[in-house]
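Undergrad: Pasting the sequence and the predicted coordinates here, then a few questions.
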Amino acid sequence: MTLNLVKLCVGVESVEDLQASIDFGLADKKSRGLEEIQYHTTRMVPKRLDELLDGGSLYWVIKGNIQVRQYIVEIRPFTDKADISRCRIVLEPRLVLTQWQPRRAFQGWRYLTVKDAPADLSEANAGLLKLPPELRRELADLGLL
């Protein structure tokens, strides 16, 4: 059974900012001859790996709302230079926009079931994407998105 993760996207103001950060990171890795993958490093290794790797996604909370997700490609546990266990969640760099779903602040990540995850934005909602991020946020705050 597929399972997802949800995590706060700290320091990012909009989906466009997240995409720019991903693009910059991949270009930097390419210029330095490193493996061109996008990942997010966490302290804890998820225990339910098989479910996450069965088509799961990482849903990003941006400015108090889940707004976007990325497919989870791989989970790579490792030990850092300070001998601390960590985990790289390897993600597909393509962002999938979702319907907005409010979320309170929390630390770390949380599991998110398929039934509780927001739906992807469809072609019918494509007009929302043309709105500036500030206007989308304001509409969401008013409960209109």
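TA: Here it is on my side, so go on.
Undergrad: drop to CA atoms for contacts and neighbour counts, all remaining ones
TA: Will do.
Undergrad: State which helix of the protein is the longest.
TA: If you go by DSSP state H, the chain has its longest helix at helix 15-31.
Undergrad: Just the buried residues of stretch 106-121, please?
TA: Going by neighbour count (16 or more other Cα atoms under 10 Å), the buried part of stretch 106-121 is Trp109, Leu112, Ala117, Pro118, Leu121.
Undergrad: swap that for stretch 47-57, please
TA: Leu52, Leu53, Gly56, Ser57.
Undergrad: what does it rub up against?
TA: Met1, Thr2, Leu3, Asn4, Leu5, Arg69, Gln70, Tyr71, Ile72, Val73, Glu74, Ile75 (Cα atoms under 8 Å, 6 or more residues apart in numbering).
Undergrad: Can you list the residue ranges for helices in this protein?
TA: Using DSSP H, helices in the chain cover 15-31, 49-52, 133-141.
Undergrad: okay, those in TSV with distance to Thr42 next?
TA: As requested, the helices of the chain are arranged in TSV below (distance: least, Cα to Cα, whole Å):
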stretch	distance to Thr42
helix 15-31	17
helix 49-52	14
helix 133-141	27
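Undergrad: Comparison target, given below:
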Amino acid sequence: MALHLIKLCVGCESPEQLEGWIEDRLALRRQLGEPVEQIHTTRMVPRRMEELEGGSLYWVMKGMVRARQKLLEIRPFTDSEGIGRCHLVLEPELIRTEWQPRRPFQGWRYLKPEDAPRDASGSSEDDALPDHLKRELHELGLL
């Protein structure tokens, strides 16, 4: 099983908002004539790149893992200031996951497959509750 990455989605409150950002960035790349791919730039380059093949990037939004994107490629590079950075090339499709609480952290972390939340079932019961109610129920251990 593939290793994953987990990262805070800073400034993003919901998977819907992230989907909007992804669509906007892809549209801009089309407009500029750049390759149409979603790239997320990080400061650190994963040393376990081979283990990440076939893995995903899990997004933490407002203290909960809420979604993931498949990792397609990892492209290390050096920026204009000589600092090593990394482009994470992601599948633009966002996959909702079961909610999983996470404390704040900086950068990204490795996420073992056994610790990753499962993909959401997509049942109408899951979608019927507003986010604030889901959060409260999850904190109470009822979801």
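TA: Noted; the coordinates are in hand. For clarity, every value in this text was computed on a predicted model and none was experimentally measured.
Undergrad: that older thread, farthest-apart pair in the buried residues of stretch 47-57 of the first structure, please.
TA: Leu53 and Ser57 (8.5 Å; Cα to Cα).
Undergrad: re earlier: most tightly surrounded among the helices of the first structure?
TA: helix 49-52 (a mean of 16; mean count of other Cα atoms under 10 Å).
Undergrad: Quick check: that helix compared with the second structure, mean distance?
TA: Here the mean offset of helix 49-52 of the first structure against the second structure after fitting is 0.9 Å, by mean Cα distance after the TM-score superposition for the first structure.
Undergrad: Of all residues in the second structure, which one is nearest the centre?
TA: The centre of the second structure sits closest to Trp59, judged by Cα atoms, centre = their mean, with a distance of 3.2 Å.
Undergrad: list the contacts for that one?
TA: Ile6, Lys7, Leu8, Cys9, Val65, Arg66, Ala67, Arg68.
Undergrad: again, but for Leu26 of the first structure
TA: Counted by Cα under 8 Å, 6+ apart, Leu26 of the first structure has contacts Glu36, Ile37, Gln38.
Undergrad: May I ask which of the residues you listed has the most neighbours?
TA: Comparing these by number of neighbours (other Cα atoms under 10 Å), Gln38 comes first, having 18 neighbours.
Undergrad: Identify the spatial nearest neighbour of Thr64 of the second structure, chain neighbours not counted.
TA: No Thr there; residue 64 of the second structure is Met. Pro101 (4.3 Å; Cα to Cα, 6 or more residues apart in numbering).
Undergrad: what about that neighbour, how many residues close to it?
TA: Counted with other Cα under 10 Å, the neighbours of Pro101 of the second structure add up to 17.
Undergrad: ok, now Arg88 of the first structure?
TA: Neighbourhood size, Arg88 of the first structure [other Cα under 10 Å]: 18.
Undergrad: if I look at it, how far off is Arg104 of the first structure?
TA: Relative to Arg104 of the first structure, Arg88 of the first structure is positioned 24 Å away (Cα to Cα, to the nearest Å).
Undergrad: on that earlier part again, across to the first structure, which of the contacts of Trp59 of the second structure hold up?
TA: Compared against the first structure with both residues aligned by TM-score structural alignment, their matches' Cα atoms under 8 Å, these retain Ile6, Lys7, Leu8, Cys9, Val65, Arg66, Ala67, Arg68.
Undergrad: JSON lines please, covering those and showing distance to Glu139 of the second structure and neighbour count.
TA: Below are these laid out as JSON lines (distance: Cα to Cα, whole Å; neighbours: other Cα atoms under 10 Å):
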{"residue": "Ile6", "distance to Glu139 of the second structure": "21", "neighbour count": "21"}
{"residue": "Lys7", "distance to Glu139 of the second structure": "21", "neighbour count": "20"}
{"residue": "Leu8", "distance to Glu139 of the second structure": "19", "neighbour count": "22"}
{"residue": "Cys9", "distance to Glu139 of the second structure": "20", "neighbour count": "19"}
{"residue": "Val65", "distance to Glu139 of the second structure": "13", "neighbour count": "23"}
{"residue": "Arg66", "distance to Glu139 of the second structure": "15", "neighbour count": "25"}
{"residue": "Ala67", "distance to Glu139 of the second structure": "18", "neighbour count": "26"}
{"residue": "Arg68", "distance to Glu139 of the second structure": "21", "neighbour count": "27"}
